[in-house]
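Undergrad: this one's sequence-less:
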């Protein structure tokens, strides 16, 4: 039988400066560095994306979907880029090696291309490959004129079909229109986000997190599912009612993108629990203020922290901020009931996510490159001239 076309969101993450980096450096350390940062980036994108294959200095991902959660896609791409930059910085600070590869690792950067369209699967060399016009298009969009506009900064390029599938207003979110002319296909309208600017904003943004040490109480759980999957079930309005005791979640955001300042009305019949997002760090933590529909209820501040657990698992910490003295009695009154309720809800979420974990994969994903991590502590042995 012929394969049926499927709709998907495609993402290609491409390492910039790869060829120049490899020229004249110690290959064993260069390969360690590339494998390490590629591993870091890939693990931030899947899920929600599935790795189709590695393509030299790039990785090709896709997620089968007719529609895309615009906030979730942008968060996933930015989280992957931020993790890439932090990993490069951490490696540089940790290594004592003075080889060319370790000295020049900061020359590496990332660019992303995102597109939405159709594909079919075809069997090649014993594995499924993605094929179709849109698969070709997303690859052709890698060769573009964005660098001339941004001066070589990291960026993400969204095609207009991807923007429509995301259901967002690109100008309201600060994206810049860009057009590319592709042979045979014709002109393609795209939208650009400057990831270097996003990285600087991330570094400058003030942290607002209830730490474990400063919390009045910490409620902990473990779920055998990756952090991005757990995160999206905690944050996406369409997913939260599937496991939390709410009829629906009504989300309001000025720009249309979920994050700091987003207000949620968690509806319980005619009553609403009102949440405001105070800090938003996918997929690490979020901090919210919660106002219960009760007389004289104070706002309760809490952070949801999502930590790496066992391989492929997430450790969740719900950290409640210490209340003002006048609010202590109220928190004592509702605290036990909250813990009882959230424990039952997390158990439902655990069953949902861990049940999905055993589902058959759409394709056999490539193994991730394994870094030797030698460069973190040991200088390279090389015969290259100094």
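TA: Sure, I can see it. What you see is a predicted model; the values in this text were computed from it and never measured. Numbers count the residues shown, from 1 in each chain.

Undergrad: alpha carbons only for contacts and neighbour counts from here, please
TA: OK.

Undergrad: Which residues belonging to stretch 164-178 are considered buried?
TA: Buried residues in stretch 164-178, counting neighbours by 16 or more other CA atoms under 10 Å, are found at 165-166, 168, 170, 175, 177-178.

Undergrad: Those into CSV, with extra columns for secondary structure and distance to residue 376?
TA: Formatted as CSV, the buried residues of stretch 164-178 follow (DSSP: H, G, I helix; E, B strand; the rest coil; distance: CA to CA, whole Å):
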residue, secondary structure, distance to residue 376
165, helix, 42
166, helix, 40
168, coil, 42
170, coil, 41
175, coil, 37
177, strand, 41
178, strand, 40
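
Undergrad: ok, and here's another one to check against it:
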């Protein structure tokens, strides 16, 4: 039988991340990162299992060449750390899960050998000693949590020297004893500075030269960060926003700059994008922007939350509507502002009632 590749990207720091942060947001972050790693699969590896914070890939009866394997490893590390950079740059939520996500790291274990398969619920899965060895290698004596590990068996098959060096990789040899068997391997820590990470701009931060067209304030007996969660978590919106028939959003995504959602009102779809603006230190801010509201050209609306005590805060709602034509300006002044104020006040009262019910 021919050799097969076993390939396990594992997110380091996951256990501590989940135990010390908000569970829901940490789960969303990990799910996003796993999706990123799956999309970065350029070698047509088969996904055998999602194992919590890790992915178990394999390539049956084939081991990619040294060049292709190293390129696959570089691609996954680049995609992973580029996404963490995006999460850090476009973060809206101040919770521990979102704030500490950039501290997560990645390790990749690669091994090879003769695969066996077992069928469970009509699905064939890799099985046998080589699979056990690959997973044993996740528990090694390497002090870093940011590296790639190639088993000695794999290194021999692809012909990579034990102390291979390149601009990105700098391999060293090591070994550990598993079930009485010494398994040798080579490993290289990954220097994020040497990866060509995707460059992200922040086009969602806006500035205004004038005052808001409408300001509404309300006090809440809830911690500021908790109020932000009620506002930014779209799964809560239908409980308090007035007049919306349906909300469409990605439930697996933590809200951040650039996040999009849709409000459906009387069959009309209003597309919103998450934006932000500069506020005073200690204040929390969440903003939305749309060009789909009838009569006016666009509107920015911001929720600015000011902590007043450990368990209370003030919310300032600011609206910046834009109308270019004279007709639209007249309509905005005579009708729309009054309608906005009435609708928002009802929604903010609904929000208070919903929070109290929780």
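TA: Yep, it's here. Every value quoted in this text rests on a predicted model; they were computed, and no experiment measured them.

Undergrad: TM-score of the superposed pair?
TA: Scored by TM-score structural alignment, normalised by the length of structure 2, the superposition of the two chains gives a TM-score of 0.54; 206 aligned residues with a CA RMSD of 2.3 Å.

Undergrad: about what we covered before: relative to residue 330 of structure 1, which of the buried residues of stretch 164-178 of structure 1 is nearest.
TA: residue 168 (40.2 Å; CA to CA).

Undergrad: contacting residues around the aligned partner of the closest one in structure 2?
TA: In structure 2, residue 168 of structure 1 lines up with residue 160, judged by TM-score structural alignment. Contacts for residue 160 of structure 2 (CA atoms under 8 Å, 6 or more residues apart in numbering) come out as residue 66.

Undergrad: Settle this for me: residue 317 of structure 2 is touching residue 217, isn't it.
TA: Yes. Here residue 317 of structure 2 reaches residue 217: they are 6.1 Å apart, a contact under CA atoms under 8 Å.

Undergrad: These two - which one has more neighbours?
TA: Shown here are residue 317 of structure 2 and residue 217; by other CA atoms under 10 Å, residue 317 has more neighbours (22 against 14).

Undergrad: any idea how far that one lies from residue 23 of structure 2?
TA: According to CA to CA, to the nearest Å, residue 317 of structure 2 and residue 23 of structure 2 sit 29 Å apart.

Undergrad: Can you find the partner of residue 218 of structure 2 in structure 1?
TA: That one, residue 218 of structure 2, aligns with nothing by TM-score structural alignment.

Undergrad: residues contacting residue 218 of structure 2?
TA: 314-316, 348.

Undergrad: can you redo these as a markdown table with neighbour count and secondary structure?
TA: Output for those, formatted as a markdown table (neighbours: other CA atoms under 10 Å; DSSP: H, G, I helix; E, B strand; the rest coil):
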| residue | neighbour count | secondary structure |
| --- | --- | --- |
| 314 | 21 | strand |
| 315 | 23 | strand |
| 316 | 17 | strand |
| 348 | 21 | helix |
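
Undergrad: Packing partners of the longest helix seen in structure 2?
TA: When structure 2 is parsed with DSSP state H, its longest helix is helix 66-89. The helices and strands touching helix 66-89 of structure 2, judged by 3 or more CA pairs under 8 Å, 6 or more residues apart in numbering; DSSP states H and E, are helix 23-39, helix 96-100, strand 105-113.

Undergrad: what's the closest of those to residue 132 of structure 2?
TA: Judging those by CA to CA, what sits closest to residue 132 of structure 2 is strand 105-113, at 10.6 Å.

Undergrad: Mean per-residue distance, the helix or strand that comes right after the closest one versus structure 1.
TA: Downstream of strand 105-113 of structure 2, the next assigned helix or strand under DSSP states H and E is strand 116-120. Strand 116-120 of structure 2, aligned to structure 1 and superposed, deviates on average by 1.1 Å (mean CA distance after the TM-score superposition for structure 1).

Undergrad: on average, how far is the helix or strand just after strand 116-120 of structure 2 from the matching bit in structure 1?
TA: With elements assigned by DSSP H and E, the helix or strand that comes after strand 116-120 of structure 2 is strand 123-127. Compared with structure 1 after fitting, strand 123-127 of structure 2 deviates on average by 0.9 Å (mean CA distance after the TM-score superposition for structure 1).

Undergrad: Pull up the aligned stretch in structure 1 for the helix or strand following strand 123-127 of structure 2.
TA: Using DSSP H and E, the helix or strand that follows strand 123-127 of structure 2 towards the C-terminus is helix 129-136. Using TM-score structural alignment, helix 129-136 of structure 2 corresponds to residues 133-140 of structure 1.

Undergrad: Please identify the buried residues of the matching stretch?
TA: 134-135, 137-140.

Undergrad: List the contacts of the residue mapped onto residue 117 of structure 2 from structure 1.
TA: Applying TM-score structural alignment, one finds that residue 117 of structure 2 aligns to residue 121 in structure 1. Contact analysis of residue 121 of structure 1 by CA under 8 Å, 6+ apart lists 3, 128-131.

Undergrad: So among those residues, which aligned pairs are also touching in structure 2?
TA: Mapping these onto structure 2 (both residues aligned by TM-score structural alignment, their matches' CA atoms under 8 Å) leaves 128-131 still in contact.

Undergrad: Can you tell me which of the contacts of residue 218 of structure 2 is closest to residue 250 of structure 2?
TA: Using CA to CA, those come closest to residue 250 of structure 2 at residue 348, 23.7 Å.

Undergrad: Am I right that residue 230 of structure 2 falls within a helix?
TA: Yes. Checked against DSSP: H, G, I helix; E, B strand; the rest coil, residue 230 of structure 2 lies within a helix.

Undergrad: Give the buried residues for stretch 1-15 of structure 2.
TA: Buried-residue list, stretch 1-15 of structure 2, by 16+ other CA under 10 Å: 3-12, 14.

Undergrad: Ranking by neighbours, what's the top pick from the contacts of residue 121 of structure 1?
TA: Most crowded among those, counting by other CA under 10 Å, is residue 130 at 18 neighbours.

Undergrad: Nearest spatial neighbour of that residue, chain-adjacent residues omitted?
TA: Leaving aside its sequence neighbours, residue 130 of structure 1 sits nearest to residue 121 (CA to CA, 6 or more residues apart in numbering; 4.9 Å).

Undergrad: now that neighbour: how far from residue 52 of structure 1?
TA: 11 Å.

Undergrad: So for these two, which residues contact both of them?
TA: With CA under 8 Å, 6+ apart as the test, residue 121 of structure 1 and residue 52 both reach 129-130.

Undergrad: At which residues are the helices of the stretch 201-350 of structure 2 located?
TA: For the stretch 201-350 of structure 2, the helices defined by DSSP state H, counting those that start in this stretch occupy 224-232, 326-331, 337-357.

Undergrad: got the ones you listed as TSV, with distance to residue 88 of structure 2 columns?
TA: As requested, the helices of the stretch 201-350 of structure 2 are exported to TSV (distance: least, CA to CA, whole Å):
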stretch	distance to residue 88 of structure 2
helix 224-232	17
helix 326-331	39
helix 337-357	29
